[in-house]
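Student: Pasting a predicted model and its sequence here:
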Amino acid sequence: MYQYNAVIRKVVDGDTIEIDIDLGLSAWVHNEKIRLYGIDTPEVYGVKKGSPEWELGNQSSEFVKQNLKENSQVIIETIKDKKEKYGRYLALIFIQIDQNILTGLEDIRSIDDYYCLNDILIAKGLAKKYMI
């Protein structure tokens, strides 16, 4: 729907992040929770520690944390102009990433030298496709 520059504040889990959004003309929205659109990562909260779901959820969260450092610049592409039932906007997140991580991955959308984290997580088997 719309594209914005944003700054990472915090990774909540494999499919939820907290960001500051640059709306342009020196206007910012701070500490906004974003749900990565079109994917679902396994849960780490409320599941048995050490279970297969917990292990994969932990891998997903760690991958996102490694590639979305606090204060890093990203581009978001919003999907709807309103929040979903948990109060988060849905968006595609485009990040700058080590090209070696992209080796062998197909169908990864990009904006200039920013690559879609949502697509990367699916291609690496760390998330499944999911429509809200």
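Tutor: Everything's here; your move.

Student: C-alpha only now, for contacts and for neighbours.
Tutor: Will do.

Student: Show me what secondary structure element comes after the stretch of helix or strand residue 94 belongs to.
Tutor: Secondary structure assigned from DSSP states H and E places residue 94 in strand 89-95. Of the helices and strands lying after strand 89-95 in sequence (DSSP H and E), the nearest is helix 99-102.

Student: Put this next to the previous one:
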Amino acid sequence: MLALVLLLASRLAFALDFVYVAKSERIIDGDTIVADLYLGLNLILDDQYIRFYGIDAWETRGEEREEGLKVKEYLEKRLSKGQIEIEIRPEWGQNGKGKYGRWLSLFYVDGVNINIELIENGHAEEDKKEASK
């Protein structure tokens, strides 16, 4: 947890150029959503797959299904309660995208870091391998 907090804190000073407003279209599971990204100047990227950077949440299929559905429900409620902003950094993954082509992002709702909130509430675990990059 400490590594993720330090990583996030070190990034905050540089985050302003890479923060975008997002509108959640659907929740895939506890660490991936589909959203529209508002880039400014009337530019919108529709239906973008976005992964919560630095965390690993339970899947909605297989043995983890029950826990995964709880996390999905939590996110549906949480992301509907305010303005969503996401931070994408080009140095994460390959130009901000992970191995499956999803944007890697820190999520904020009304200034609250949802990545950390998911860990603190037991809905996800820190992905130490990803957070160390």
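Tutor: Everything's here; your move. Every value quoted in this text rests on a predicted model; they were computed, and no experiment measured them.

Student: how big is the offset of the strand holding residue 94 of structure 1 relative to structure 2?
Tutor: Once fitted to structure 2, strand 89-95 of structure 1 is off its aligned match by 0.5 Å on average (mean Cα distance after the TM-score superposition for structure 1).

Student: helices and strands around that strand, which ones?
Tutor: For strand 89-95 of structure 1, the packing partners by 3 or more Cα pairs under 8 Å, 6 or more residues apart in numbering; DSSP states H and E come out as strand 27-36, strand 73-78, strand 114-116, helix 117-123.

Student: Over in structure 2, find the residue span the helix or strand following the longest one aligns onto.
Tutor: Sequence-wise, the next helix or strand downstream of strand 27-36 of structure 1 (DSSP H and E) is strand 39-40. Using TM-score structural alignment, the residues of structure 2 aligned to strand 39-40 of structure 1 are 55-56.

Student: same check, this time on stretch 14-29 of structure 1
Tutor: When structure 2 is aligned by TM-score structural alignment, the counterpart of stretch 14-29 of structure 1 is residues 30-45.

Student: can you name the farthest residue from the center of structure 1?
Tutor: Of all residues in structure 1, residue 25 sits farthest from the chain's C-alpha centroid, using Cα atoms, centre = their mean; the distance is 25.1 Å.

Student: Which residues are in contact with the residue most central in space within structure 1?
Tutor: Nearest to the geometric centre of structure 1 sits residue 36, at 4.6 Å (Cα atoms, centre = their mean). The neighbourhood of residue 36 of structure 1, defined by Cα atoms under 8 Å, 6 or more residues apart in numbering, consists of 15-17, 90-93, 118.

Student: of the residues you listed, closest to residue 44 of structure 1?
Tutor: residue 15 (11.4 Å; Cα to Cα).

Student: Identify the residue nearest residue 91 of structure 1 in space, chain neighbours excluded?
Tutor: Setting aside the residues directly before and after it, residue 91 of structure 1 is nearest to residue 78 in space (Cα to Cα, 6 or more residues apart in numbering), at 4.2 Å.
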